[in-house]
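[1] sequence unavailable; structure follows:
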């Protein structure tokens, strides 16, 4: 892994969980981490409830768009975090993979998305601590 690791968040539609995780990592890590997200069957837009839930905590997702997962994106990432994408995510030797079991925010209102958002933040904080263990007090 390089001095600036690359993390890819993957879910099916790249419209909720992966977008919130990417938003949290950009927010918490700044430019220390290259942050990517993609989906195996991207939606047209990011879930409005996810956008609103993240806006409430000062993370802006309004400029994000769902993107199609490509082999090259996985291959050039150091860490790949999957969130319910099943077997569609390609596996490359030497990559660190994590599979996060999270509720899908699709079709839910902002009240139901908030706990998912908060769980994702905790997982991103743990991921970040593992990427930069010397930053811990």
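    Yep, that arrived. Quick caveat: nothing in here was measured; it's all calculated off a predicted structure. Numbering: from 1, shown residues only.

[2] can we go C-alpha only for contacts and neighbour counts from here?
    Will do.

[3] what helix or strand does the residue lying closest to residue 97 once chain neighbours are set aside sit in?
    Of all residues not flanking residue 97 in the chain, residue 80 sits nearest, at 4.9 Å (Cα to Cα, 6 or more residues apart in numbering). Here residue 80, judged by DSSP states H and E, is contained in strand 79-82.

[4] same for that strand, what does it pack against?
    strand 6-11, strand 96-99 (3 or more Cα pairs under 8 Å, 6 or more residues apart in numbering; DSSP states H and E).

[5] re the thing from before, tally of neighbours for the residue nearest to residue 97?
    By other Cα atoms under 10 Å, 25 other residues sit near residue 80.

[6] then residue 54?
    Residue 54 has 23 nearby residues by other Cα under 10 Å.

[7] what about it, is that helix, strand or coil?
    helix (DSSP: H, G, I helix; E, B strand; the rest coil).

[8] one more to weigh against that first structure:
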């Protein structure tokens, strides 16, 4: 077991919102937080507009792949953040669940994905505060 907090981001396709959130958390927390992401019905690839929007802020998520949500991933996480996966997300006692209502970037161009990316960044910064983890640049 690790002493560091672990966060799982879940959306339906694990191709946009959850991948951007995981990218932001990895970028801002460094190795101080274990980061996972998954989807209830993972897509074939990450949304290219999400990749482009994240690249604009210096975060490379091109090496990430949509992953199927497993009960093991939920069990191994302290915080589970859902983003529109509905009833497909398993619920375990003792886990902290947050539901972030974020627009789905599927089928949108980068100009429409930027505000979603920025909203995710804001929420990740708030999450770091709640987890009492200083952003990597401040350590």
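    Looks like it came in fine. Bear in mind that the values here come from a model prediction, so they are computed numbers and not experimental data.

[9] tell me how they score on TM after superposing.
    Between these two chains, after superposing, the TM-score reads 0.95 (TM-score structural alignment, normalised by the length of the first structure); 136 aligned residues with a Cα RMSD of 1.6 Å.

[10] picking up where we left off before, what does the residue nearest to residue 97 of the first structure align to in the second structure?
    Under the alignment (TM-score structural alignment), residue 80 of the first structure maps onto residue 80 of the second structure.

[11] list the contacts for its match?
    Going by Cα atoms under 8 Å, 6 or more residues apart in numbering, residue 80 of the second structure touches 7-10, 74, 95-98.

[12] is it true that residue 87 of the second structure lies in a helix?
    Yes. According to three-state DSSP, the state of residue 87 of the second structure is that of a helix.

[13] roughly how far does it sit from residue 99 of the second structure?
    Separation of residue 87 of the second structure from residue 99 of the second structure (Cα to Cα, to the nearest Å) stands at 12 Å.

[14] any idea which helix is longest in the second structure?
    When the second structure is parsed with DSSP state H, its longest helix is helix 110-131.

[15] what's the burial count for residue 7 of the first structure?
    26.

[16] how about it: what's its closest non-neighbour residue?
    Closest to residue 7 of the first structure by Cα to Cα, 6+ apart is residue 79, at 4.7 Å.

[17] hmm, that neighbour is touching residue 8, no?
    Yes. Residue 79 of the first structure is within contact range of residue 8, at 6.2 Å (criterion: Cα atoms under 8 Å).

[18] okay, buried residues for stretch 112-121 of the second structure please.
    113-114, 116-118, 120-121 (16 or more other Cα atoms under 10 Å).

[19] contacts for it, please.
    By Cα under 8 Å, 6+ apart, stretch 112-121 of the second structure touches 17, 20-21, 24, 49-50, 53-54, 102-103, 105.

[20] do the same with stretch 129-136 of the second structure
    Contacts for stretch 129-136 of the second structure (Cα under 8 Å, 6+ apart): 5, 27-30, 32, 125, 128.

[21] check which helix or strand residue 38 of the first structure maps to.
    Per DSSP H and E: strand 34-39 holds residue 38 of the first structure.

[22] what helices or strands is that strand leaning on?
    Going by 3+ Cα pairs under 8 Å, 6+ apart, strand 34-39 of the first structure lies up against strand 6-11, helix 17-29.

[23] comparing that strand with the second structure, how large is the average distance?
    Superposed on the second structure, strand 34-39 of the first structure shows a mean distance to its aligned partners of 0.2 Å (mean Cα distance after the TM-score superposition for the first structure).

[24] buried ones among the contacts of stretch 129-136 of the second structure?
    By 16+ other Cα under 10 Å, those give 27-30, 32, 125, 128 as buried.

[25] turn those into a markdown table, including distance to residue 44 of the second structure.
    A markdown table is the format used below for those (distance: Cα to Cα, whole Å):
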| residue | distance to residue 44 of the second structure |
| --- | --- |
| 27 | 24 |
| 28 | 27 |
| 29 | 27 |
| 30 | 27 |
| 32 | 30 |
| 125 | 29 |
| 128 | 30 |
